[in-house]
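**Q** what shape does this take:
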Amino acid sequence: MLRTMKLTAMTLGMMCAAQAMAAADLTVISFGGANKTAQEKAFYAPWEKAGNGKIIAGEYNGEMAKVKTMVDTKSVSWDLVEVESPELARGCSEDMFEEIDPAILGKKEDYVPGAIQTCGVGFFVWSTVLAYNADKLKTAPTSWADFWNVKEFPGKRGLRKGAKYTLEFALMADGVAPKDVYKVLASKDGQDRAFKKLDELKPNIQWWEAGAQPPQYLQSGDVVMSSAYNGRIAAVAKESNLKVVWTGGVYDFDSWAIPKGSKNAAEAKKFLAFTLGADQQKTYSENIAYGPANTKAVSLLTAENQANMPTKAENIANQVQLDVAFWTDNGESLEQRFTAWAAK
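**A** Here you go, the predicted model:
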C-alpha cells in the first residue's frame, strides 16, 4: 500500500513537472502605459493563474525595425507584439509575421469586421470621433456637417494636423455617406473635393498633434468642437461635460502579431486566442475605454461602460473602418499635399 502511494505521488510529481515544462514563458510586447496596465489585469494575470506559464511583459514605441532585424537575423526573442494596422499590413507583406489560422478564434461573426487579418488579430478598437463641450454649445451637434456649420455653431474647431481622418471627415461633411468615403477618396476628384471642403473651414481650424490636446482645448473653450480619440474623451468624462458623436467616426484596431521565427509560436497563438475570449475582453474594456474586438464581450459590460465603447452596436453602426490599404498606397502623397495646403 505504502509502495503504491509512493509510486502514485512520484507519478503525480512527474506529471506536474512535465506540465510546468510544457508551459512556456512568453515575451509579450505592447505600447505600455494605461494600455499595458489593462492588459496585465485582463490577460497576463489570468493566463498565469491558470498555470499556462509566465508572461514577460515588455514595451516599445512601435519600432518595426526591431522586429525586422530579429526576423532577418533569426534571433527572435519576442513571442507576441502589439501593432497598429498599417504596421500589421506592412509586416505581413514583408513576411515578418506568422500567419494566423482563424479557426483558433471560433466564429468569425463574433468579431468586429476587420479584426481578423492574415497575420494578426485586432484585440481592441479605438475611434477618432467628433467631440464637443456640452457646456459651451446650446444645441448638440450630430454630424460632421454640423462641425462645418460655423453659422449655427460659431467658434473654433480642432482637427488633427494631418491628411488621415481629416479628409474622411471633410467628405462626410460634404454629404458623402460613411460607407462610401474611401470609394470617393480613391479618385482625384474625390481628393480635390475633400480639400475644397477643408478650404471652407480653414479660418476656423485650430490644429492639434497630440491626443491629449483636444480635451484640453475643449475644456478651456479654445474650441467648441474637435476631432478626438474616444479614449481621451472618456478619460475626462467624470470631471467635464465633454460628449462624443459616434456617427462618422473612423475606427481602427490595435492587433497582436507573432514575429516569424518565434520559438513559442504555438503557445503564443493559444495566448492570443485567450486574450480574445469574451471574459478577458470584458475585463480589458473595464480598465480602459477601448472597445472589445469580440462583440460577445459588449453585453457583459455595464451600460455606463458600453456608452463609451466604439464597438457598441449603435455606436459603430455609422462609423467608418480606417482603410489601411488606401493609406498605405496614398498616404505619402496625400500627407505631402496636406502639409503644403496647411502651410498656405
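**Q** going forward, measure contacts and count neighbours with C-alpha atoms only.
**A** Fine.
**Q** what strand or helix carries the closest residue to Met225 other than its chain neighbours?
**A** Closest residue to Met225 apart from its sequence neighbours, by Cα to Cα, 6 or more residues apart in numbering: Tyr132 at 4.3 Å. Element membership for Tyr132 (DSSP states H and E) is strand 120-133.
**Q** for the comparison step, fold the sequence that follows:
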Amino acid sequence: MSLLLGLPATAAIAQEINVVSWGGAIEASQVKAYNEPFTAATGIGVKAIAADDPASPLKTQIEAQNVTSDVFDVAMSDAIRLCDEGALVEIDPADLPDGADGTPAADDFLDGALWECAVGNIVAGTVISFNRDSFPDGAPSTVADFFDTETYPGKRSLAKSVKRTLYLGLIADGVPAAEVYDQLATPEGVDRAFAMLDTIKDDVVWWEAGAQPPQLLADGEVTMTTAYNGRIFDAMINEGKPFDIIWDGQFLELNAFVIPKDAPNPQAAMEYVKFASSTEALAGQARYISYGPARKSSTALLGLYQDDKTEIAPYLPTAPEHLENAVMDDPEFWADHDAELTERFNNWLASD
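**A** Model prediction:
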C-alpha cells in the first residue's frame, strides 16, 4: 500500500498522533490492522488511547478548546451530530483511496458509511442468538421464531434500548427491513411494533450491557437473546459455547473515524484515516474481531480469524447473505424520533 504523505521523511519519523478508540478487543484489532502497519509504512507513531465512549472525551476537548488527540473512532450518530455543529474536519471521499479492485471510495463503502466529516470503519450487528441445546427438535431461523414461544419455548432476552428492540416487532410481523423506518415514522407503525412486543413481554429478561446476553444463554436463563454479534462469536469460537446466530433482521451500527478541528497533527491524522480505511486495512482488522469492514471490496480479502482455522467471513454482519433483511441504524431518523420513542418505550416497560 502506498501513501503520498507530502511530508519530509525526517518530519514523518519524528511525528506521533493520538488515536482515541474503544479499548479492549476493538483497540487490539486496530493496533494490529491499522496502527502498526501505518507506522511501518510512514514512520508516524500512533498512541492508542482507550475510552468507554470516545465521543465523550472528544466533546470535552472541543468544549474546553483544548484538543489533544488527532483521530477519534466514534459511533456514526455522534459523528453526524458533531459535524453538524461544525466541530469536525470535512473529509472528501475523493481524497480516500480507491478500493483494491479500483472502485472509487464513494462507491466502495457501504450505504451510510461515508458522511461529510466521517469515514466508516467497522459495522457491528445486534443479532438473535440461541443455545442449540435448547432446541434439539429443530432450530429457530427467523425473527418470527424468536416471537414464537409455543414452537420454541423458553425465556427471551432483549436490549433495554428502543433503537435495538422496537424494530424487531415489525420484522416479526412481516415488515421488510427496508420499510421499518417508514413504519416507525407513523403512529400506526409504532403501535404495530409494540403490539408484537406485547406478545412476548412476560417472557423477556432485559439486558443493558453487552456481556449479559451470552451469560444469560450460558446459564440457561434464556433460550434466545439479542446480542452483539462479536460477543456471540467470541463465546462460540473462543469459549466453545453451543450457540448459533440468526442473521434475519439484524440491526447494523457503524463506527467511524473523525478528525476534530484544531487537531494537533491534522495532516498526519488525515493520512492515518486514509490508511486505516483502505480495503486492505479494513479486511485485516477482521482477522482479529468479528465486525464487518465498511468497504465492499474488503470482502474478497477476508481470510482466517487469528486462531488460524476459522474462516471469518461467515461470522461477519456484512456478509452479503446476512444483509438481505438487515436494518441499518439511521442516525437522522433517531435524531428526529429518539426522544418520543424512548419515552413511550420506557412507559411501556413500566406498565403491567
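**Q** TM-score for these two?
**A** The TM-score (TM-score structural alignment, normalised by the length of the first structure) is 0.91; 328 aligned residues with a Cα RMSD of 1.7 Å.
**Q** circling back: the residue nearest to Met225 of the first structure maps to what in the second structure?
**A** Alignment note (TM-score structural alignment): Tyr132 of the first structure maps to Phe130 of the second structure.
**Q** any idea how far its match lies from His322 of the second structure?
**A** Distance of Phe130 of the second structure to His322 of the second structure, computed by Cα to Cα, to the nearest Å: 17 Å.
**Q** just to revisit the earlier point, which residues are in contact with the residue nearest to Met225 of the first structure?
**A** For Tyr132 of the first structure, the contact set (Cα atoms under 8 Å, 6 or more residues apart in numbering) comprises Pro141, Leu218, Val224, Met225, Ser226, Leu242, Lys243, Val244.
**Q** the longest strand seen in the second structure vs the first structure, mean deviation?
**A** Longest strand of the second structure, by residue count under DSSP state E: strand 243-258. Superposed on the first structure, strand 243-258 of the second structure shows a mean distance of 0.8 Å to its aligned residues (mean Cα distance after the TM-score superposition for the first structure).
**Q** returning to that earlier point: buried ones in the helix or strand that the strand holding Tyr132 of the first structure is followed by?
**A** Of the helices and strands lying after strand 120-133 of the first structure in sequence (DSSP H and E), the nearest is helix 144-148. Neighbour counts over helix 144-148 of the first structure (16 or more other Cα atoms under 10 Å) mark Trp144, Ala145, Phe147, Trp148 as buried.
**Q** do a quick rundown of the strands in the stretch 1-150 of the first structure.
**A** 26-30, 55-59, 80-84, 116-117, 120-133 (DSSP state E, counting those that start in this stretch).
**Q** of these, which stretch is the most buried?
**A** When you average the neighbours per residue for each of the strands of the stretch 1-150 of the first structure (mean count of other Cα atoms under 10 Å), strand 120-133 leads with a mean of 26.
**Q** if we can go back for a sec, the strand holding Tyr132 of the first structure vs the second structure, mean deviation?
**A** So strand 120-133 of the first structure averages 0.7 Å relative to the second structure (mean Cα distance after the TM-score superposition for the first structure).
**Q** Pro317 of the second structure -> the first structure?
**A** In the first structure, the residue matched to Pro317 of the second structure (TM-score structural alignment) is Pro310.
**Q** element containing its match?
**A** Applying DSSP H and E, one finds Pro310 of the first structure in no helix or strand.
**Q** same question, the one 5 residues further on
**A** Here Asn315 of the first structure sits within helix 313-316, counting by DSSP H and E.
**Q** so what does that helix touch, helix or strand wise?
**A** With contacts taken as 3 or more Cα pairs under 8 Å, 6 or more residues apart in numbering; DSSP states H and E, helix 313-316 of the first structure sits against strand 242-257.
**Q** could you give the angle of the strand it packs on to strand 80-84?
**A** Using axes from the mean of the first three to the mean of the last three Cα atoms, to 10 degrees, the inter-axis angle of strand 242-257 of the first structure relative to strand 80-84 is 140 degrees.
**Q** which other helices and strands contact strand 242-257 of the first structure?
**A** Packing contacts for strand 242-257 of the first structure, counted by 3+ Cα pairs under 8 Å, 6+ apart, involve strand 80-84, helix 85-93, strand 120-133, helix 213-220, helix 230-235, helix 313-316, strand 320-321.
**Q** so can I have TSV of the ones you listed showing distance to Ser285 of the first structure?
**A** Shown next, in TSV, are these (distance: least, Cα to Cα, whole Å):
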stretch	distance to Ser285 of the first structure
strand 80-84	16
helix 85-93	20
strand 120-133	8
helix 213-220	21
helix 230-235	11
helix 313-316	15
strand 320-321	20
